[in-house]
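J.: Need the 3D shape of this:
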Amino acid sequence: MTLSCPGRTPAGPTRCAGPLAWRRWPTLEPCPALTRHGRERARPVGPAVDALTPGPLRWPPWGEPRRGPVAFGSSPEPGCIMHTMRIDATCGSVFRAWRIRPLLLWATLLTLAWSLLGCAPGLSAPAVLNQAETIAREDARRPLPQHDSSAPIVTVEVRAATPIYPGDPVTIVVRAISQEPVDAYRLAIDDADTGWRAVKRLPGGLLSFEWTAGEPGSYVLIGQARTTAGAVGEGRRLLTVEPPDSSSSQSGQPGSRPDPTAQDTVIFYASSVTLPTYPFAEYQSQAVDPAYRWPYRRFDRDRFWQQAPQPSPQTYQLLILENRYLQVLILPELGGRIWQVLHKPSGNRMFYQNNVVKPSPWGPPQQLGWLALGGLEWNLPVIEHGYDWGTPWDYRALQESDTVASVTVATPRDGRLLHASITVTLRAGSASLEVAPTITNLSPDELQFDYWQTAMLAPGTGNRPSPDLHFVLPGQLMTVHSTANPDLTGPTLLFTWPHYKGRDLSRLGNWREYLGFFEYPAAHGPFTAVYDPWYDAGAVRIYPPEIMRGSKVFGLGWENALGSDLFTDDDSAYVELHGGLAPSFFEQARLAGGASISWQEQWYPVVDLGDLTTANANLALHLARTADAFQVGLYPTRPLNGVINLLADGVPVARRAVVASPEAPFQGVLPVDGAILPQVQQWQLQVEDQQGQRWISYEMSDPS
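T.: The predicted model follows:
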């Protein structure tokens, strides 16, 4: 039935903002279709308005109550069918007891009836996950049901300095990947809503909104896209605004955010970040791995899911290295991880950045609860993310000069047999980050152990990869670690790279389910990379393969991907690049008693290349052949003024000057005589600076 009601609209007049629609949908749904709390998830609805005005939202779960759909239901026992009733409301004043009481009576009667049929009653009791449903490790991960393919995939992109403080300008962009044309976009910020905006009236066909950051706290951004056929897709993003006094100056005292814009300057400073945090520590107990005398905390996943606690704000220390091009964020209290690298000229982020601290079903099987916080983490002494991904690490910051600054994070020296220290260095005028680990065996005897680095990546501004993201690996043969893909069944299965059984497996959108694999027989090096043409952004890792002999890739899948709710509270997602001392998880590294092993890597974000073909410590290169030319893209890690040479079977055929920098990458064309293209056996592209120093030399037989 439809009722009219008195009420106050956001603009102020005393009249109903719209009819109140009370719709009852008695449905029979299988229990697995419910959320883990045993209730249907509320979805935001609201009036379409032309300006940013208050609208109804009921997300995130720790926020203030919002007007919107309300779900009633009982938590089912396994095998039960549950009756659900939902109310949609667009006028806030109707939520009064005398209006809802009849529905509560009906809900109570229905709950009682179903309990007599064998289903457990209780409007708020969480659904219980038994041990058989526990996902203990990566090789037991299970895909979720496939999403509606007709709905567009929506990304909510945030472009702003980090951390964000009240009054900071924030650009929010909503866009979508869709098989059907998108005719309208919509954005909600916490409890405010733009309404539907027609694509034909939006510059560039995207919804771009300039927002001034509000009061400190967590905000939820919800973007929607509607196709011409009426299908609506939705993407969600968490954003945290820090208190104004949480920024610190270089000396560590409260002050304004430093702004190192000089070409020859780099600084270190400390700050903090406040994140919604689930009380996972309350569900952990002390344990020790006797093989390494390594203390860790075991997570009681069953009790956590049964009790379904809610997150609350918690503040963490943030260590920041910054120069003209990059801002590097380190979380010493959460595994000493590099949490994010921001490419300042573009606003792109290199790593995935989870904005909620939430235990996942994964991690070492004897521990579980791994925090998929994003960034680059250090995993030892066992596989599956190690033990210390969420514990405080010791740290020491060193500002050597105005041109070099570093932070060293280290495991405690508390009797454990292995010690790890990782020095992260940023230099003035460079858009790459140096990472220098040292692993030491503190025991007198040889140790077999695992050391891996896990990078969780979502390059760009959307905090989730697109289907066009692809992995760039030099090898031609891979071996499976774990997957739900029936074409790649079984650990250690070998498959060709990048094409296997007619599919280009380097492209994420061609994956059906989750997949993890290693380069075979070992890492080829000296680089691995990912690039996402949707955001025109990527990430590069440069490393010594003779030391870091393991190279692993993991992704959540695409068509039937693992759900984001397993590790976060929005729609963000990621892919992983791993590097290890052993070639795979099936082998271990060895270190003699009292010995150490050290090496150095470089990591850097890439933007505005169009795509990525190869990379080294100096630059990332994209090279593609057309009918009578080569399309060239160069992203240097420091300013470059030089020349590009193209050789055909050793003979120069094209040359052009190039000026590029991390702020302004180069994209251009090298014309060639189309008649010679079919005759050439080997092409070579060289980039040199004005002093004749070669920055890169790349050979290819068929770059098309």
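
J.: For the rest of this, base every contact and every neighbour count on C-alpha atoms.
T.: Noted.

J.: Just list the residues touching the closest residue to residue 467 other than its chain neighbours, thanks.
T.: Once flanking residues are discounted, residue 467 sits nearest to residue 509: 3.8 Å by C-alpha to C-alpha, 6 or more residues apart in numbering. Contacts for residue 509 (C-alpha atoms under 8 Å, 6 or more residues apart in numbering) come out as 466-469, 557-559.

J.: next one: residue 370
T.: Residue 370 makes contact with 359-363, 385, 389-390, according to C-alpha under 8 Å, 6+ apart.

J.: I'd like these as CSV, with neighbour count appended.
T.: Below are the contacts of residue 370 laid out as CSV (neighbours: other C-alpha atoms under 10 Å):
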residue, neighbour count
359, 25
360, 18
361, 22
362, 25
363, 25
385, 25
389, 23
390, 23
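
J.: Looking at the residues you listed, which is nearest residue 541?
T.: Nearest to residue 541 out of the contacts of residue 370 is residue 385 (C-alpha to C-alpha; 18.8 Å).

J.: where's the residue nearest the centre of the chain relative to residue 438, distance?
T.: The chain has residue 352 as the residue nearest its centroid, 2.6 Å off, counting by C-alpha atoms, centre = their mean. Per C-alpha to C-alpha, to the nearest Å, residue 352 is found 25 Å from residue 438.

J.: Could you name the specific helix or strand carrying residue 516?
T.: Using DSSP states H and E, residue 516 sits in strand 515-519.

J.: Show me what that strand is packed up against.
T.: strand 477-483, strand 550-555 (3 or more C-alpha pairs under 8 Å, 6 or more residues apart in numbering; DSSP states H and E).

J.: let's see this one next to it:
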Amino acid sequence: MRYLLPGRAAWAVSLTRTIVALVTLFSVATQLAALSVQPSTATFSLDTTTLTIPQVDYESAIYYRDGDPYPHLDFERVDRRRTVRKDHTAVVMENRYVKLTLLPEMGRVYSFVYKPTGHETLWQNDLVTVGGAANDTGWWLWIGGVEYTLPGDEHGTTWAMPWSWEIIENSSRRKAVRMRVREPGTGLEESIEIAIVSGRAFFEARICITNPTDGMVEYAHWVNPQWTPGGQNELTDRTEFIIPTDRILIDERWQENLGPSPQAWQGNPLRFIRGWSRMGDVMADGLTGGFYSAYSHDADEGIVRVFDPDKTPGVDVWTYGYHPTQIPMGSGGPNAGYVEMWGGTSRTYPDERWPLAPDASLQWTEWMYPYQRTQGLTFANEDAAINFQVTPEARRVVIGLCPSGEWRGAVELWRESVHDAADGRAPLRRWEVTADPATPFIKVVILEGLMASEFNDLRLRVGSDQDGWTIVEAEN
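T.: Predicted coordinates:
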């Protein structure tokens, strides 16, 4: 999230420069598409290549201070009128459902294409540019994708550090790359293992933060995905932000824009991008589940992060607001913006930090995957995204299930307790389901025999006796 934007006036570029940026963005998209030409259903690959991404001419304006390990930027020396083409080492991992592009020397996921729809899920700047940020470097790079940040503050500093990397697995079962960085101010070390497996739409991230120093270190780690579900490289008008929480918190500096703190989350206008009149961010005040998502109801498509809420309990959502006018597209062209849905080891952003003892480490695994045609989301784990919504006055129930891979099982609709299905009772409805990321399951059911008050007792049971059952409560 950003609120310090030096040089905004300089972004009022000429039409010629805008056209150049659009052409270069098309060139990047063409490069990404050319990395795999109409793959078959058996595609499962890992390739290293060079990806050329246009950027403003800023690198000559980077400088260092004596005794300061961080790169700083002299904004007056940044030539925003000059575009240069930057070559990046890229690793492309692909299976039948997704194509994932890493910029490993930056520790960044750059592209995540959902092949059933052909849509890019991550925002990408048409011309990479720079702006101010409240961290120890004093700036940030508007490039897009997913970043992994230490040690706290706005975007941290590890985005600006060189990362080492290696391919650690390239088997018929799994493709994996390990990226590593040392945060110079704290001495903390981060290792991220990014992997895809055959036949799954997720990428898996195994993250480890280690303190190799002889002192206690206060820190926060935040994952920052910049999402634009729907394939438009901007938020669609009916994008929903889905967080399993009862209420949200709003920092004092954003309350003029977004309202008082705390606020109840159910029915809150801020659940949809249309409810954000201006920029700002909101924080979940505790979680009731280990997932969050952005869903484009216009495209009927979303993306979800699944994680252990005990290891990463923080969720912070930032947007520029609905139909903003100053999105930092390097070309100066119009854009409706993206959503940053941060996930952190601290509950609140950006000042809260937790201690890590000498020689101690924190490790966790998380998953991120696109899903479609569920009409929203109520629950997710690494296996499936499930929507279960009831409208009592219309006697309507919506049930959607989009798995991250091939899925077979039962979907059952129950009243009241479903924990004792062995007592001979039968569900109200039952479906035997075979689904995959390209063919999700969706049902809209009208229950004329129930009173409106009885819809609050509905439960969904999903799974099988062999693989186990998941109970999902309805969202009204």
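
J.: just the helices and strands packed on strand 515-519 of the first structure: most buried one?
T.: Of all those, strand 550-555 carries the top mean neighbour count, a mean of 25, counting by mean count of other C-alpha atoms under 10 Å.

J.: Looking at the second structure, which strand is longest?
T.: If you go by DSSP state E, the second structure has its longest strand at strand 79-94.

J.: which element follows that one toward the C-terminus?
T.: Next along from strand 79-94 of the second structure, by DSSP H and E: strand 98-103.

J.: Next SSE downstream of that following strand?
T.: Using DSSP H and E, the helix or strand that directly follows strand 98-103 of the second structure along the chain is strand 108-114.

J.: And the helix or strand following that next one against the first structure, how far off on average?
T.: The helix or strand immediately downstream of strand 108-114 of the second structure is strand 119-120, counting by DSSP H and E. Its aligned residues in the first structure lie a mean 1.8 Å from strand 119-120 of the second structure after superposition (mean C-alpha distance after the TM-score superposition for the first structure).

J.: roughly how far out does strand 119-120 of the second structure sit from the chain middle?
T.: Put simply, strand 119-120 of the second structure sits 13 Å off its chain's centre (C-alpha atoms, centre = their mean, to the nearest Å).

J.: tell me, it lands on which residues of the first structure?
T.: Mapping strand 119-120 of the second structure onto the first structure (TM-score structural alignment) gives residues 348-349.

J.: Tell me how many other residues crowd the counterpart of residue 422 of the first structure in the second structure.
T.: By TM-score structural alignment, residue 422 of the first structure lines up with residue 192 in the second structure. Residue 192 of the second structure has 23 neighbours, counted by other C-alpha atoms under 10 Å.

J.: and the gap between residue 192 of the second structure and residue 476 of the second structure?
T.: For residue 192 of the second structure relative to residue 476 of the second structure (C-alpha to C-alpha), the value is 38 Å.

J.: Residue 277 of the second structure too?
T.: 25 Å.

J.: same question, residue 315 of the second structure
T.: 23 Å.

J.: try residue 375 of the second structure
T.: In terms of C-alpha to C-alpha, residue 375 of the second structure sits 14 Å off from residue 476 of the second structure.

J.: can you check residue 417 of the second structure too?
T.: For residue 417 of the second structure, the distance to residue 476 of the second structure - C-alpha to C-alpha - is 18 Å.

J.: now do residue 98 of the second structure
T.: 32 Å.

J.: out of residue 375 and residue 476 of the second structure, which sits in the busier spot?
T.: Taking neighbours as other C-alpha under 10 Å, residue 375 of the second structure and residue 476 compare with residue 375 leading, 22 against 13.

J.: Give me the aligned partner of that one over in the first structure.
T.: Mapped onto the first structure by TM-score structural alignment, residue 375 of the second structure lines up with residue 610.

J.: helix, strand or coil for that match?
T.: Assigned by DSSP: H, G, I helix; E, B strand; the rest coil, the conformation of residue 610 of the first structure is coil.

J.: what's it in contact with, if anything?
T.: For residue 610 of the first structure, the contact set (C-alpha under 8 Å, 6+ apart) comprises 533, 536, 622, 633.

J.: Counterpart of the third one over in the second structure?
T.: Spelled out, that is residue 622 of the first structure. If you follow residue 622 of the first structure across to the second structure using TM-score structural alignment, you land on residue 387.
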